[in-house]
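Q: this one's sequence-less:
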């Protein structure tokens, strides 16, 4: 039986060389295409990097921060009511905690009574000054009367002296008796005594007026240059009343800012002291980012440059827009409680990081709120400088 399988025809040297040349040419074409593809990809990547990445510095050592508001009790007292819970969103002015205000209400009533008493004392002092002024005027009238009496006494003395002289001049003729002469002398002595009494009355009236003037000065010193509202005692009592009312108002503790309640440390029935922190409100709507860039990246970082930020909280699809608003005055190590001691023989240089404060666009924060402490990735575009 004959074998149907045909034996392969051996290749000639010429055919083998042509096949090798064809394979070599094909390989060369493939290598050229691969080289062109690599160069094209490198060029595209270079153009993309130059257009989008050149001049950009990034770090993943960045964290969300906010100027949190610590809520403290400004007056002491037992807690009557707690209106919020942890993680609750509050608005500025919302009531957080109410303290028992019995002591403060009593203090307000006491201050009101003290104010009324101070006003009453001022009225009494004003009335005393008016009375002293009237007494001074009355003493002036007494002096005028005493002087008038002195003038009358002087006239009486002059008349009695003239009568005595007239009688003495005719006593030798026998026309005047000894009794009449004695009576005239007595009348002169009485007139002189009355004049001396009138003079003493003037001195007494003047002394009384001096005493009344002193009382008037003392009374006017209390009310001089003031009104019932500006008198020192009244003003002090009014200030105490305002302080008591302020303490009463402070028994209602309100939110100082918009934000989220955290770290709540107050319960109903607890007695808190003035100045004791009771909770923290984090204003997430005004959060910022502190990004710690390496010192070698600061060659072109400037305030005002735009920043792109992403967070693991939302993933890379959510990009926040921001702006550099400040650069710290020193590294974290420089302000550490125990700074690094580099003056040693085994010192090894470590690249330091400097915090950069980044403000986030409020619209992005409103659309995707962040929480304090979240990690971020920040990329600063320095091409503008």
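A: Ah, there it is. On a predicted model such as this, the values are computed, not experimentally measured, just so you know.
Q: C-alpha from now on. contacts and neighbour counts both.
A: Fine.
Q: could you count how many residues lie near residue 266?
A: 17 (other CA atoms under 10 Å).
Q: what residues are up against it?
A: 79, 82, 278, 279 (CA atoms under 8 Å, 6 or more residues apart in numbering).
Q: residue 89 versus that one, what's the distance?
A: 17 Å (CA to CA, to the nearest Å).
Q: same question for residue 307.
A: 28 Å.
Q: what of residue 242?
A: Distance from residue 242 to residue 89, by CA to CA: 33 Å.
Q: out of the contacts of residue 266, which is nearest to residue 229?
A: Proximity of the contacts of residue 266 to residue 229 (CA to CA) peaks at residue 79, which lies at 37.0 Å.
Q: what about the closest one, which SS state?
A: strand (DSSP: H, G, I helix; E, B strand; the rest coil).
Q: dump the residue contacts of the nearest residue to it once chain neighbours are set aside.
A: The spatial neighbour of residue 79 that comes closest, neighbours along the chain excluded (CA to CA, 6 or more residues apart in numbering), is residue 99 at 4.5 Å. Contact partners of residue 99, counting by CA under 8 Å, 6+ apart, are 77, 78, 79, 80, 81, 251, 252, 253.
Q: another one to put next to it:
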């Protein structure tokens, strides 16, 4: 019989204990490392993949009604500010402009007549005043005649009929003087009434002329508004207008998306908002480019409510069975303009956002109003300049030698 082999259980037990000790050490070191990472690094960041690119969707709508006669831009086209997008039939607007111009010319000539009447009424006053002087002369002569005849009537040198005739002449002179004086008063009232229509203003600034000029500007603007320009640089999207379509004022035709003015709405859970402040830096990546392209952003503000609060059908948590759902609040993040030029984004793209919350000196809510316009355009500012020139031309043409 062979000799018994030595037992291997002690050796196996020692190996197992050693492996368990090693595993426990690794787990402890890993937990410690994770704790240190969470404390020193991860706790300084808040991240979410519930983030999307947003931008201004500028609707192109007509200010007047009309029939579409030309479409000059289509979906995906890039357009510059001021470039024509759609043209409407301008025939009705031109007819209204012609009528307004004729009314303005007539108003100028009527006002010129008012100014000319001032001189006419002044001449009438002088004429009536000369009538007064003539009537006073006639009264003086008739008075002398009557006095002479009354002195001669006692000795029979003058008949009673001749004396009566002299008295009649004096009465007629007094009546003529009263009529002449009344004529002077009437002429002065007419002049004063006419002067109230003209004093203090020139023909060009007369209210009647200004009212007619306003109608010309209105009609002129209508002719210009038959051409719809792009208010900003951007890309055409959602074109719905068709050639020959009769559109009313305010009908959406297409949209312009300025991709240089996009931002990101990152929807953070409510428990993540406690450390997020305005001005904190944000790192973003887009699914369209992957992790090889990153964007530098800044927290610009936080929404005033959760998505559920502003939903079309908000949740009614006070009715029926209730299950708590973690809410999210949109945080607006502005992007670096140079990075957008190099790697453009589109509205609605998915993003991943990571906010560095180590800086806690910022504000959670803005506490001052915006000092400048968010967006603006000067495309429409030049429309009225042509109207003003047209008004000046018509007024000058109807002023004559005034």
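A: Nice, thanks for sending it over. As the structure is a prediction and not an experimental result, all values here were calculated from the model.
Q: on that earlier part again, between the contacts of residue 266 of structure 1, which is nearest residue 212 of structure 1?
A: Nearest member of these to residue 212 of structure 1, counting by CA to CA, is residue 79, at 59.4 Å.
Q: what is the burial count for the aligned residue in structure 2 for that closest one?
A: Taking TM-score structural alignment for the superposition, residue 79 of structure 1 sits opposite residue 68 in structure 2. Counted with other CA under 10 Å, the neighbours of residue 68 of structure 2 add up to 20.
Q: is it true that residue 68 of structure 2 touches residue 245?
A: Yes. When contacts are counted by CA atoms under 8 Å, residue 68 of structure 2 is listed as touching residue 245 (5.4 Å).
Q: could you pull out the helices for the stretch 151-300 of structure 1?
A: All helices of the stretch 151-300 of structure 1, identified by DSSP state H, counting those that start in this stretch, fall at 178-223, 232-249.
Q: now render these as TSV, adding distance to residue 262 of structure 1 and mean neighbour count.
A: Rendered in TSV, the data for the helices of the stretch 151-300 of structure 1 read as follows (distance: least, CA to CA, whole Å; neighbours: other CA atoms under 10 Å):
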stretch	distance to residue 262 of structure 1	mean neighbour count
helix 178-223	55	17
helix 232-249	24	18
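Q: the stretch 251-400 of structure 2: strands as residue ranges?
A: Taking DSSP state E, counting those that start in this stretch as the test, the strands found in the stretch 251-400 of structure 2 are 254-257, 263-269, 281-286, 290-302, 328-335, 350-356.
Q: tabulate these (a markdown table), appending mean neighbour count and distance to residue 232 of structure 2.
A: Shown next, in a markdown table, are these (neighbours: other CA atoms under 10 Å; distance: least, CA to CA, whole Å):
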| stretch | mean neighbour count | distance to residue 232 of structure 2 |
| --- | --- | --- |
| strand 254-257 | 22 | 8 |
| strand 263-269 | 24 | 17 |
| strand 281-286 | 21 | 26 |
| strand 290-302 | 17 | 23 |
| strand 328-335 | 22 | 19 |
| strand 350-356 | 22 | 25 |
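Q: that older thread, ok, the match of residue 79 of structure 1 - contacts?
A: Residue 68 of structure 2 neighbours (CA under 8 Å, 6+ apart): 86, 87, 88, 89, 242, 243, 244, 245, 246, 247.
Q: now do residue 38 of structure 1
A: Neighbour list for residue 38 of structure 1: empty [criterion: CA under 8 Å, 6+ apart].
Q: the helix or strand harbouring it: how far from the chain's middle?
A: Using DSSP states H and E, residue 38 of structure 1 falls within helix 13-48. How far helix 13-48 of structure 1 lies from its chain's middle: 77 Å, per CA atoms, centre = their mean, to the nearest Å.
Q: average gap between the next helix or strand after it and structure 2?
A: With elements assigned by DSSP H and E, the helix or strand that comes after helix 13-48 of structure 1 is strand 56-65. Average distance, strand 56-65 of structure 1 versus aligned residues of structure 2 after superposition (mean CA distance after the TM-score superposition for structure 1): 1.1 Å.
Q: which part of structure 2 matches strand 56-65 of structure 1?
A: So strand 56-65 of structure 1 sits over residues 45-54 in structure 2, by TM-score structural alignment.
Q: now swap in stretch 149-164 of structure 1 and tell me
A: Going by TM-score structural alignment, stretch 149-164 of structure 1 lines up with residues 138-153 of structure 2.
Q: same deal with stretch 206-213 of structure 1?
A: Going by TM-score structural alignment, stretch 206-213 of structure 1 sits over residues 181-188 in structure 2.
Q: centre of the chain to the matching stretch, how far?
A: Its chain's C-alpha centre and that of stretch 181-188 of structure 2 lie 55 Å apart, by CA atoms, centre = their mean.
Q: that one vs structure 1, mean deviation?
A: Mean deviation for stretch 181-188 of structure 2: 2.6 Å (mean CA distance after the TM-score superposition for structure 1).
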